[in-house]
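Novice: can you look at this prediction? I've put the sequence above it.
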Amino acid sequence: MFKIKEKKFKFLQKDVNNKIKEIIKKEENPSPTIAQINRGLGHNFYQGDIILNLKQAEFLFSKFNLKRNRRQAINSVTFPTSLWLNRTVPYTFGNSISEERRTRIRQALSFWADQTCLNFREEELFQSNPSETRLQFGKGNGCSSYVGKQEGDQYVSIGEDCDQFGIITHEVAHALGFFHEQSRWDRDQFVSVSLDNIRHGYEDQFDKESEEENDNQQVPYDLGSVMHYSECELIISKSLKCQNVNFDFLDAFSSPDAHNPVLSAKEPYNQKTMGQRIAPSFLDVLLMNKRYMCLDDCKSRGVECKNGGFPKPKDCSQCICPWGFGGKFCDERGSSVGSNSNCGETIKVGISF
């Protein structure tokens, strides 16, 4: 379903890399990453921006089999009971959230609502008869979220510099049940981790889940996921030449030592897709739809989508298309990054098939 001829695949990946460079070059002052925003707060969070509930923390720091069973414990608590099973996610805003920031958060929620079968219902902070469980967006310290549905008002921090579309959709994805992409059990097939380049004390942030506990719904590993760490995440020293905006597709083959990242893609033309915070990728959207069984809504009446696309859950006559494809049936070449197409308009950068 997701296979594309190798030559076309490499051409598309090179094109993706060039598009990302164009976007970055247009930014005189590139937006900081979540790790940069949360610098100094890192030890308060799991994996840099995840808030643990009491049960998760107890499992994590249990004196029994701490290292081996840490992630398995988290997953046993988190899935499947942490999903929003009725597909409706109530939310509210804390008083610290400005109207401008509320608008950006609503845009991020609208993205997930439009691309999946999920619905988001806004409530007043102090309304009578509020939902028993709801997301409460606040301007706390940094960018952070719990993973999956919790009890009561569930805090999502959209702090200073966190109000970027890609970051907000990232934190919302945590709240909907997503961990980081690079913690998948099959990660080592696609990226190498240089432990010597990781800041001291943060090495365990790159632990993997076990195959038994990590259900990825058969969705391929995605270096372009909005949930993936960047190549420089938790780098030990700024002196390491890691964030090279002028990285070139061919340089990856001719100059393998040109930079020293924490994460290195096994296929070098994918190197600069890691850590993008532009928008959720096609595979992020596919996984969310599979996780919440949204694809079942169009099983008997959905349009037949080509090239790995799938019917849009809330309008089965439309297709959601992988990056590089467009048209009603995903059988045409997609439009450029940043254009206003109707199919996959905001999920076009950094896709791995």
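Specialist: Right, received. Where do you want to start?
Novice: contacts, neighbours, all on C-alpha from now
Specialist: Noted.
Novice: how about the helices of the protein, start to end?
Specialist: Along the chain, counting by DSSP state H, helices occupy 6-26, 34-37, 54-60, 66-78, 99-115, 165-175, 251-254, 282-291.
Novice: make CSV from these and add distance to residue 194 and mean neighbour count to it.
Specialist: Formatted as CSV, the helices of the chain follow (distance: least, Cα to Cα, whole Å; neighbours: other Cα atoms under 10 Å):
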stretch, distance to residue 194, mean neighbour count
helix 6-26, 22, 16
helix 34-37, 17, 20
helix 54-60, 24, 16
helix 66-78, 19, 17
helix 99-115, 33, 17
helix 165-175, 24, 24
helix 251-254, 17, 14
helix 282-291, 25, 22
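Novice: so can I have CSV of the ones you listed showing distance to residue 153?
Specialist: What follows is those, written out as CSV (distance: least, Cα to Cα, whole Å):
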stretch, distance to residue 153
helix 6-26, 37
helix 34-37, 23
helix 54-60, 15
helix 66-78, 17
helix 99-115, 17
helix 165-175, 12
helix 251-254, 46
helix 282-291, 22
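Novice: what's the closest of the ones you listed to residue 264?
Specialist: helix 251-254 (10.3 Å; Cα to Cα).
Novice: here comes the other one, which I'd like you to weigh against the first:
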Amino acid sequence: MWSAIVVLSLVGCAVAGPPVTRSRKDIEGFRAYLERSRTDDGLRLESRMLVSPKASAWENSGKFQGDILLNDEQADLLMQEYAGVGGRNAYIWPNTKWPSNTIVYDFNNEFTTAQINAIYAAMREITARTCIRFRRRTASDRNYVLVTGRSDGCYANVGYWASMGVHTLNLARAIPGQGCFTHTIIIHEWIHVIGFMHMHSTHNRDTYVRLLWQNMIPGMEYAFERYGTNVVHNMGLPYEYASNMHYDRFGFSRNGQPTMLPIFNDNNQMGQLQFVTGWDWLRVNRHYNCPGAWSTPINAEELSQGTYLHEYKGDEDAALEDQPQGVVVEDLPQEVLVADMPQDLEAEKVSVVEN
């Protein structure tokens, strides 16, 4: 468990050290927010959706920024950066790309066949659009993503952490197409696992959106922190309202009124859940240095206006042909039948996942 002593020492250093823009109250408030996001409050996703019905399921999942599950190291580094301790590069997260562009995964045995098929459908789209591949966990794999179905929401760890062992991607069980089992939400959580934070966190956010602090749930203002390029990198692409990784207008609203509004015309696409944009895929491909990703032309006018693409502008068939052939991956099933599901898979205990 994250040490309260470490956090309190950060507060003391920030107060005693060089001047920072954060007050002691701010730092302690951020600490409390991080602790809440890492503690199971016992609420089901359905309960949170009743309180904030206009927000998406992943925004209502009770974790950091809604659906990011922080490990101890990430929480410590975020706290250092917020408190102004340890220099400007306090929480660069190096080497968090999955080795060989391959995500090792396994399932908890709490999903129906239809739910497994929905998860595989999202994974197949990722492999079709990027050079990311998936491989089922074997007995020798220590580091892998365990896909679980706890009822508290949709959330995931960000990136690959060799020190973690078991990474988590949780999808509260629902009928495919609803709640956490919306196709684009499943992809959203996998993109966290791939290594991405939310679009609204990026350094140039304030140029494109206006925050309405008065409408936010008290104590949740920290969910709208923005970070420097040492954490959130746009990969040379514009800010994108329609990104699959962007908050909608009503995230963490206390009164049903918007908490975030676009400054430019977003064509009513901010926070949409209908599709994953071409730039979403291109950001992933650039992050993993996929073939051809950095040679895809970006219009200079688009860079200045923050517009977006619905479709990938590159030659997708050619891009797929250029994928590396030396990576060992499995062929993801098109459909899983009950008879094909392993019979000896035991459900992981919640305590194991959290540890």
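Specialist: Yep, that arrived. Everything numeric in this text was worked out from a predicted model, so none of it was measured.
Novice: and the TM-score between them?
Specialist: The TM-score (TM-score structural alignment, normalised by the length of structure 1) is 0.64; 250 aligned residues with a Cα RMSD of 3.0 Å.
Novice: about what we covered before: just so I know, which of the helices of structure 1 lies nearest residue 87 of structure 1?
Specialist: Of the helices of structure 1, nearest to residue 87 of structure 1 by Cα to Cα is helix 99-115, at 9.9 Å.
Novice: what stretch of structure 2 does the closest one fall on?
Specialist: Aligned by TM-score structural alignment, helix 99-115 of structure 1 falls on residues 113-129 of structure 2.
Novice: where exactly do the strands run in the stretch 251-353 of structure 1?
Specialist: Taking DSSP state E, counting those that start in this stretch as the criterion, the stretch 251-353 of structure 1 carries its strands at 263-265, 310-312, 315-320, 325-326, 332-333.
Novice: mean neighbour count and distance to residue 34 of structure 1 added to those strands, as TSV?
Specialist: Formatted as TSV, those follow (neighbours: other Cα atoms under 10 Å; distance: least, Cα to Cα, whole Å):
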stretch	mean neighbour count	distance to residue 34 of structure 1
strand 263-265	22	16
strand 310-312	24	30
strand 315-320	21	28
strand 325-326	23	30
strand 332-333	12	33
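Novice: so who does the closest residue to residue 59 of structure 2 other than its chain neighbours touch?
Specialist: For residue 59 of structure 2, ignoring the flanking residues on the chain, the nearest one in space by Cα to Cα, 6 or more residues apart in numbering is residue 66 at 4.3 Å. Listed by Cα atoms under 8 Å, 6 or more residues apart in numbering, the contact set of residue 66 of structure 2 reads 58, 59, 60, 155, 223.
Novice: picking that back up, format the strands of the stretch 251-353 of structure 1 as a markdown table; extra columns: distance to residue 26 of structure 1.
Specialist: A markdown table is the format used below for the strands of the stretch 251-353 of structure 1 (distance: least, Cα to Cα, whole Å):
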| stretch | distance to residue 26 of structure 1 |
| --- | --- |
| strand 263-265 | 25 |
| strand 310-312 | 32 |
| strand 315-320 | 28 |
| strand 325-326 | 25 |
| strand 332-333 | 25 |
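Novice: looking at those, which is closest to residue 221 of structure 1?
Specialist: strand 263-265 (11.7 Å).
Novice: tell me, that closest one lands on which residues of structure 2?
Specialist: Under TM-score structural alignment, the match for strand 263-265 of structure 1 is residues 260-262.
Novice: how about stretch 189-204 of structure 1?
Specialist: Mapped onto structure 2 using TM-score structural alignment, stretch 189-204 of structure 1 spans residues 207-222.
Novice: buried stuff in the matching stretch?
Specialist: For stretch 207-222 of structure 2, the neighbour count (16 or more other Cα atoms under 10 Å) marks 208, 209, 211, 215, 216, 220, 221, 222 as buried.
Novice: find the nearest non-adjacent residue to residue 237 of structure 2, please.
Specialist: residue 303 (6.7 Å).
Novice: which residues touch stretch 45-52 of structure 2?
Specialist: By Cα under 8 Å, 6+ apart, stretch 45-52 of structure 2 touches 55, 57, 60-61, 151-153, 172, 251-254, 256.
Novice: likewise stretch 196-212 of structure 1?
Specialist: 46-48, 71-72, 182-187, 193, 195, 233-237, 260-262.
Novice: at 6 Å instead, please
Specialist: Outside of stretch 196-212 of structure 1, the residues within contact range by Cα atoms under 6 Å, 6 or more residues apart in numbering are 47, 71, 183, 184, 185, 234, 235, 236, 262.
Novice: now swap in stretch 136-143 of structure 2 and tell me
Specialist: 104, 105, 106, 165, 166.
Novice: which of those count as buried?
Specialist: 104, 105, 106, 166.
Novice: ok, the third one touching residue 146?
Specialist: It stands for residue 106 of structure 2. Yes - between residue 106 of structure 2 and residue 146 there is a contact under Cα atoms under 6 Å: 5.0 Å.
Novice: next, count neighbours for the aligned residue in structure 2 for residue 230 of structure 1.
Specialist: Superposed on structure 2 with TM-score structural alignment, residue 230 of structure 1 falls opposite residue 248. By other Cα atoms under 10 Å, 25 other residues sit near residue 248 of structure 2.
Novice: residue 248 of structure 2 touches residue 271, doesn't it?
Specialist: Yes - contact criterion Cα under 6 Å: residue 248 of structure 2 and residue 271 qualify, at 3.8 Å.
Novice: roughly how far does the match of residue 230 of structure 1 sit from residue 269 of structure 2?
Specialist: Between residue 248 of structure 2 and residue 269 of structure 2 the computed distance is 9 Å (Cα to Cα, to the nearest Å).
Novice: now do residue 15 of structure 2
Specialist: In this view, residue 15 of structure 2 and residue 269 of structure 2 are 42 Å apart by Cα to Cα.
Novice: cool, residue 211 of structure 2 as well?
Specialist: Per Cα to Cα, residue 211 of structure 2 is found 17 Å from residue 269 of structure 2.
Novice: what are the ranges of the strands in structure 2?
Specialist: With DSSP state E as the criterion, structure 2 has strands at 102-107, 133-136, 144-148, 154-156, 166-171, 209-211, 260-262.
Novice: please convert the ones you listed to CSV, extending it with distance to residue 119 of structure 2.
Specialist: Formatted as CSV, the strands of structure 2 follow (distance: least, Cα to Cα, whole Å):
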stretch, distance to residue 119 of structure 2
strand 102-107, 10
strand 133-136, 12
strand 144-148, 9
strand 154-156, 13
strand 166-171, 9
strand 209-211, 32
strand 260-262, 30
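Novice: among the ones you listed, which comes closest to residue 37 of structure 2?
Specialist: Nearest to residue 37 of structure 2, of all the strands of structure 2, is strand 154-156, at 11.0 Å by Cα to Cα.
Novice: tell me the centre residue of structure 1?
Specialist: Among the residues of structure 1, the one closest to the centroid is residue 227, at 2.4 Å (Cα atoms, centre = their mean).
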